[in-house]
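*Asks:* Could you work out the structure for the sequence below:
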Amino acid sequence: MNKFEKLEDVAYQDDVDVLNYRFESNNIKGLYCDGVIAIREDMTIPEKTCALAEELGHHETSVGNILDMTSAVNRKQERQARLHGYNRLIGLIGLVNAYEHGCQDKYEIAEYLEVTEEFLEECIECYRNKYGICKQVDNYVVYFIPQLSVMKLV
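*Replies:* Now for the predicted structure:
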């Protein structure tokens, strides 16, 4: 079972319907409204996985109509939903696991974690803003500056 299928199961258990949908705009990857998530039907599985994770984040963290991104409150809710998706699909432990698996670059990490490179890069940027230079997790230090790297502590 891939990550997308696992997320569909999570949605089902939360009474959230997930629908494949043909959006008119190429800019829309997914939308959440009142217990229904619509995912753009013509995306790859990793793209759908990333979109579904973010929309589940909206289900769990957002309140009301947040389409107006000129509102600071709405931008904050959007950031929270994205962070929720990053933590669900990647997380610090996911970066450590990719390192232990022998992943050498962002392409390999994204493939290992079943996410897009774009989603991974956005996650790293978000973590860089949240944690700064690095963050220790268990016996590892995950560095975000100058680039993503993981160091195992002895």
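*Asks:* rest of the way, CA atoms for contacts and neighbours
*Replies:* Will do.
*Asks:* could you show me where the strands are in this structure, in order?
*Replies:* With DSSP state E as the criterion, the chain has strands at 17-21, 30-33, 36-40, 134-137, 140-143, 149-152.
*Asks:* Now render the ones you listed as TSV, adding distance to Glu78 and mean neighbour count.
*Replies:* What follows is these, written out as TSV (distance: least, Cα to Cα, whole Å; neighbours: other Cα atoms under 10 Å):
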stretch	distance to Glu78	mean neighbour count
strand 17-21	19	16
strand 30-33	12	19
strand 36-40	15	22
strand 134-137	24	16
strand 140-143	25	19
strand 149-152	27	16
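*Asks:* Let's compare: structure for the following, please.
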Amino acid sequence: MKKLWDIIIKESIEIRYKDFSSLPENINGLYIYDQRLGPLIILDKGLHHSYRLHKCVLAEEIGHFYTAARTNVLTVHTSANLQTMESQDERKAGQWATDFLIPDKEFVKALEAGCRSCFELAEYFDVTEWFMYRKLDFLKMCFRRTKDSLP
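*Replies:* You can find the predicted model right below:
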């Protein structure tokens, strides 16, 4: 978590906590660019009670900062193109977050250390199982692209 806070300080990202419990969707964090404040991450205050989820959500929101989100989740998208762009933005931020918290070289070390299940890997990296599954999905997409490009 310290590395994430170091990024926040270095990049002058404003962090705010709000109660998201009344929102209709299961939202834990938002990244927006505010004209006055600059980059702003708003997190659900309930994350204070779940260290691993807090860490994973914060990493993904920082991922939005680094991958330059092109859409605004606060706007309803009626266009298929905008929905596709939003999906791509989420994938890029998730990729950044999983690569940051679970670097590929460290992932290989975890496998060599005997981690076999998603639960064991999540424990090893101190992330949620859902986040670990996401990393595995990104790796699967990477291997699929690599396999398709081989002669």
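*Asks:* still on that earlier bit, right, so of the strands of the first structure, which gets closest to Glu55 of the first structure?
*Replies:* The minimum distance between Glu55 of the first structure and those falls on strand 30-33, with 5.7 Å, by Cα to Cα.
*Asks:* Mind reading off the mean deviation between the closest one and the second structure?
*Replies:* Strand 30-33 of the first structure, aligned to the second structure and superposed, deviates on average by 0.7 Å (mean Cα distance after the TM-score superposition for the first structure).
*Asks:* now for that strand, which elements pack on it?
*Replies:* Counting contacts by 3 or more Cα pairs under 8 Å, 6 or more residues apart in numbering; DSSP states H and E, strand 30-33 of the first structure is packed against strand 36-40, helix 45-61.
*Asks:* okay, those in TSV with distance to Val10 of the first structure next?
*Replies:* Putting these into TSV (distance: least, Cα to Cα, whole Å) gives the following:
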stretch	distance to Val10 of the first structure
strand 36-40	12
helix 45-61	9
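*Asks:* Would you quantify the distance from Gln136 of the first structure to Lys152 of the first structure?
*Replies:* Distance, Gln136 of the first structure to Lys152 of the first structure, using Cα to Cα, to the nearest Å: 10 Å.
*Asks:* Equivalent analysis for Leu89 of the first structure, please.
*Replies:* The gap separating Leu89 of the first structure from Lys152 of the first structure is 22 Å, by Cα to Cα.
*Asks:* and what of Val63 of the first structure?
*Replies:* For Val63 of the first structure, the distance to Lys152 of the first structure equals 40 Å [Cα to Cα].
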